[in-house]
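K.L.:
I'll drop the sequence and a predicted model, then ask my questions.
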Amino acid sequence: MAVELDLERRQMIEEVLNALGNWKRLAALEQITKGVPAKDIHKNIDASRSGVQHFINDFKDAELVREEDGTYELTAKGEVVVQMLTDLDDEFEEFERERFRGLAHESSLSIEEMEKMLEEVKQDRGE
């Protein structure tokens, strides 16, 4: 697959990837999509208030969120990015299922037993 992007789109993608560069940033964006006030996000993702504010500033710089009446909400661009992340998560979940099915086929466990194990792992992660 060849990727040909003009410079402006490359910069846009770089800004988004930098803004979402780790799991705490992704978790902060998720909190914003749930309507959690910025002042409470740090409690839910085990980050400092200043760290969360830094994340939000990066989200604003990347045009993913905007401030509206003291709260943050997704921009149109932010909605596209969140939808893409949701789709990617779905694809990774299917990838995990296929990998587990392959392992089940190679092992003495049934697919149902492996799927049950996958569900237990997801529950342990809090998903």
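P.N.:
Cool, the structure landed.

K.L.:
can we go C-alpha only for contacts and neighbour counts from here?
P.N.:
Will do.

K.L.:
you'd agree residue 41 is up against residue 28?
P.N.:
Yes - taking contact to mean C-alpha atoms under 8 Å, the distance of 6.4 Å between residue 41 and residue 28 places them in contact.

K.L.:
any idea which helix or strand carries the most centrally placed residue in the chain?
P.N.:
Central residue of the chain (C-alpha atoms, centre = their mean): residue 26, 4.5 Å from the mean position. Per DSSP states H and E, residue 26 falls inside helix 23-33.

K.L.:
want to compare, so here's the second one:
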Amino acid sequence: MIPLGILLHGAGHEPAHYALVLATAAAAVGRPVTLFATNAGLALFRRDAPLLADPREALLEARAVAGIGTLAEAAEDLGIRRIACEAGMRAEGIAAPDLAEGVEVAGVVTFLQAVGAGQLLSL
């Protein structure tokens, strides 16, 4: 299967949610997926999970749509590789202990190597 790399740099709930929607769907059909977050997109990988407090989470749940919490658990179960951009972390003032368990810290080169000749999406 063709690897999929998703670059999450956008701020807020919506791009993070859709990055997880795409990542979990691709992994569910057997594609290797690497989710790389940088700058504002790093909120998705934070240990304190600020995006779970967004009002959209409750709205999605009320409408029977999987939210970030559910999709993040599925991403872990599906073996999606999560990489936090080292430079983006410095830019945002985020330290490694601020990240959720299982999130790697690496740079763009590592992300590109993981995706190889696969497809890249940017949100």
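P.N.:
Good, I have the coordinates. Please read all numbers here as calculations on a predicted model, not as lab measurements.

K.L.:
got a TM-score for the two of them?
P.N.:
Scored by TM-score structural alignment, normalised by the length of structure 2, the superposition of the two chains gives a TM-score of 0.28; 59 aligned residues with a C-alpha RMSD of 4.5 Å.

K.L.:
name the residues contacting each of residue 41 and residue 28 of structure 1.
P.N.:
Common contacts of residue 41 of structure 1 and residue 28 (C-alpha atoms under 8 Å, 6 or more residues apart in numbering): residue 52.

K.L.:
gap between stretch 8-25 of structure 1 and the chain center?
P.N.:
Mean C-alpha position of stretch 8-25 of structure 1 versus that of the full chain (C-alpha atoms, centre = their mean, to the nearest Å) differs by 12 Å.

K.L.:
how about that stretch: buried residues?
P.N.:
Using 16 or more other C-alpha atoms under 10 Å as the test for burial, stretch 8-25 of structure 1 gives 15, 16, 19, 20, 24, 25.

K.L.:
please apply the same query to stretch 85-100 of structure 1.
P.N.:
Within stretch 85-100 of structure 1, the residues scored as buried using 16+ other C-alpha under 10 Å are 97, 100.

K.L.:
what are the ranges of the helices in structure 2?
P.N.:
Using DSSP state H, the helices found in structure 2 span residues 13-28, 55-62, 68-77, 86-92, 108-115.

K.L.:
tell me which of those helices sits most buried.
P.N.:
helix 13-28 (a mean of 20; mean count of other C-alpha atoms under 10 Å).

K.L.:
elements contacting the helix or strand hosting residue 92 of structure 1?
P.N.:
In this structure, residue 92 of structure 1 is located in helix 76-106 according to DSSP H and E. With contacts taken as 3 or more C-alpha pairs under 8 Å, 6 or more residues apart in numbering; DSSP states H and E, helix 76-106 of structure 1 sits against helix 111-125.
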